[in-house]
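K.L.:
Structure here, sequence nowhere to be found:
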């Protein structure tokens, strides 16, 4: 009996820090450069440092991730705020736990084309991503309606396609402009093929975009694991700021970025694409009062666009208590 007890004790000592009853935390993330903290945390071992086992799965857009959260296939999501509050409105007890980044999006037109301002979009062909996604709400609600004073349904031809297909569609003339995210913006600009017509981060400096979200059920049942995740996330954001060259290399490798050739024939290395992208995005985990106001603005746009059938309040969906426990900060 003593031998059995001793063997069991030794097995516990030899087991990884996350062994036990807790299952790996399944993390879904939109495959966008702005979600780099989740990649950095995995690559640099920050999750392991916190004793947290994770399973990462990338998705093409936020609505698909939130569907996975709703079905229980994913525990935590690195996703835009709109899919989170849209599912909340449908009855899923979603909660935003922390911020991931600010910035990322721009409207890009063909460099040799006629579009130089948002007003030039009238009558043109513009590609965005799936309707109801965060990028779609930002495009139709803010850029087209508020800024350009255009009706997205009648003043131009608005189509949807995956962000990864947009540059090819722009190059071949399938569309005249695209609303996309990084690294696609920088790839187009550095090749000399695209021209940034409207940089959202210039118009709305440090606007929040991706957030870490879950359901309250997961947050209540696994608070310690969520805190470990948020600590690793916090470390990753610090690393992105303090070690930009190494971080840019990790990002370039993770997204399998290839060097691009500029219009003058020079070869631009993959890491320079990430450096260029930093002009339009950055990383932060604290949800400030201005961030809450912006998320409220997105909620209001969603209601105006008919995506939400009822008004919502940002504070009903945001809960930073676990983030404060993880970081020792308040906001």
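P.N.:
Alright, I've got the coordinates. The shown structure was predicted, so the numbers you read here are calculated from the model rather than taken from an experiment.

K.L.:
rest of the way, CA atoms for contacts and neighbours
P.N.:
OK.

K.L.:
list the buried ones in stretch 216-227?
P.N.:
216, 218, 219, 224, 225, 226, 227 (16 or more other CA atoms under 10 Å).

K.L.:
Give me the subset of the residues you listed that lies in helices.
P.N.:
Assigned to helices by DSSP state H, the following of the buried residues of stretch 216-227 qualify: 216, 218, 219, 224, 225, 226, 227.

K.L.:
Three-state assignment for residue 97, please.
P.N.:
Following DSSP: H, G, I helix; E, B strand; the rest coil, the label given to residue 97 is strand.

K.L.:
Now do the contacts for it.
P.N.:
211, 212, 213, 214, 318, 319, 320, 321, 322, 323 (CA atoms under 8 Å, 6 or more residues apart in numbering).

K.L.:
could you redo the last one with a cut-off of 7 Å?
P.N.:
Listed by CA atoms under 7 Å, 6 or more residues apart in numbering, the contact set of residue 97 reads 212, 213, 318, 319, 320, 323.

K.L.:
Tell me who's in contact with the fifth one.
P.N.:
Going back to what we said before, that points to residue 320. Residue 320 makes contacts with 97, 98, as judged by CA under 7 Å, 6+ apart.

K.L.:
try the last one
P.N.:
With contacts defined as CA under 7 Å, 6+ apart, residue 323 is in contact with 97, 98, 227, 230.

K.L.:
this is the other structure I want to compare:
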């Protein structure tokens, strides 16, 4: 990619990865406002490319292959990729919580026991949603191999599947739960923050190459992310509009999603370190990774600490 040049002069383009979720509006706002290009131009950046991914699994495959330099992505797929040799670090948080388990309207639900025998769709193995859902089910005595059928798919396919009654429920990030509810095809029965309070969700990941070779550029990427996050928090209606226009979703549904989700946009990586390291234990127990990872293997908080001083 753009970041493989050995000299500063070679680096004129950056490629970002992101997903069409309200979790990641910070990326979209900075893009629509022209902040990425404007703020990174002093470092020689003349072009910003981006690639939209349905979930974090293919996004991290792309980063492993060197196709993206910076990723807005769930913390869990980063862990799976680091285990496979990804040279990158989480430099900031993007948001916490913000996913819901949505069941078909006709299905009775009083607790996890009621999920036995059901077919559920969520993001593919190794993603936040897959990791959280399976961990929560196991902790509640539900055998994820035998008691329930869990299918991995992207948000569009999962929304279609529950609408067509091909699955009984979905565990998805916003705005998908609000979309399904507004179409009368399901109801939220539990939010992800009830499964694991204040859990890490999306994070900002930067390639090791950029961290080593272009630390000042990385610092500016982080500052622009903070600026966009603060702007969205102060202008939620505009953030909602930006998201609706970029994704094509109805503005009323996006407003409903942001009013009802249990998510929060944040930048400070420190509050999410514990739950992210915990994901490595969960993924190890699920057989996704060979060994749990340490905080040092996952995070580089030095950029955030420096910016915040």
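P.N.:
Nice, thanks for sending it over. All of these numbers come straight from a predicted model, not from anything done at the bench.

K.L.:
related to what we said a few turns ago, redo the ones in helices among the buried residues of stretch 216-227 of the first structure as CSV? Include distance to residue 80 of the first structure.
P.N.:
Conversion of those to CSV gives the following (distance: CA to CA, whole Å):
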residue, distance to residue 80 of the first structure
216, 17
218, 19
219, 18
224, 24
225, 22
226, 18
227, 20
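
K.L.:
Closest to residue 150 of the first structure out of the buried residues of stretch 216-227 of the first structure?
P.N.:
Closest to residue 150 of the first structure out of those is residue 216 (38.6 Å), distances taken as CA to CA.

K.L.:
Quickly name whichever of the contacts of residue 97 of the first structure is closest to residue 252 of the first structure.
P.N.:
Using CA to CA, these come closest to residue 252 of the first structure at residue 212, 22.4 Å.

K.L.:
Run a quick neighbour tally on residue 156 of the second structure.
P.N.:
Neighbours of residue 156 of the second structure under the rule other CA atoms under 10 Å: 10.

K.L.:
For it, which non-adjacent residue is spatially closest?
P.N.:
What sits nearest to residue 156 of the second structure in space, not counting adjacent residues and going by CA to CA, 6 or more residues apart in numbering, is residue 54, at 8.0 Å.

K.L.:
residues touching the aligned partner of residue 118 of the first structure in the second structure, list them.
P.N.:
Aligned by TM-score structural alignment, residue 118 of the first structure pairs with residue 112 of the second structure. Contact analysis of residue 112 of the second structure by CA under 7 Å, 6+ apart lists residue 140.

K.L.:
Leaving out chain neighbours, which residue sits closest to the aligned residue in the first structure for residue 99 of the second structure?
P.N.:
Aligned counterpart of residue 99 of the second structure in the first structure: residue 105 (TM-score structural alignment). Nearest non-adjacent residue to residue 105 of the first structure, counting by CA to CA, 6+ apart: residue 181, 4.5 Å away.

K.L.:
I figured that neighbour hits residue 103, correct?
P.N.:
No: the criterion here is CA atoms under 7 Å, and residue 181 of the first structure misses it with residue 103 at 9.1 Å.

K.L.:
And the strands in the stretch 101-250 of the first structure?
P.N.:
Taking DSSP state E, counting those that start in this stretch as the criterion, the stretch 101-250 of the first structure contains strands spanning 101-103, 105-110, 125-128, 157-160, 177-181, 194-199, 210-215.

K.L.:
Reformat these as JSON lines; add distance to residue 308 of the first structure and mean neighbour count.
P.N.:
Putting the strands of the stretch 101-250 of the first structure into JSON lines (distance: least, CA to CA, whole Å; neighbours: other CA atoms under 10 Å) gives the following:
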{"stretch": "strand 101-103", "distance to residue 308 of the first structure": "24", "mean neighbour count": "25"}
{"stretch": "strand 105-110", "distance to residue 308 of the first structure": "23", "mean neighbour count": "27"}
{"stretch": "strand 125-128", "distance to residue 308 of the first structure": "20", "mean neighbour count": "22"}
{"stretch": "strand 157-160", "distance to residue 308 of the first structure": "20", "mean neighbour count": "16"}
{"stretch": "strand 177-181", "distance to residue 308 of the first structure": "22", "mean neighbour count": "27"}
{"stretch": "strand 194-199", "distance to residue 308 of the first structure": "26", "mean neighbour count": "20"}
{"stretch": "strand 210-215", "distance to residue 308 of the first structure": "19", "mean neighbour count": "26"}
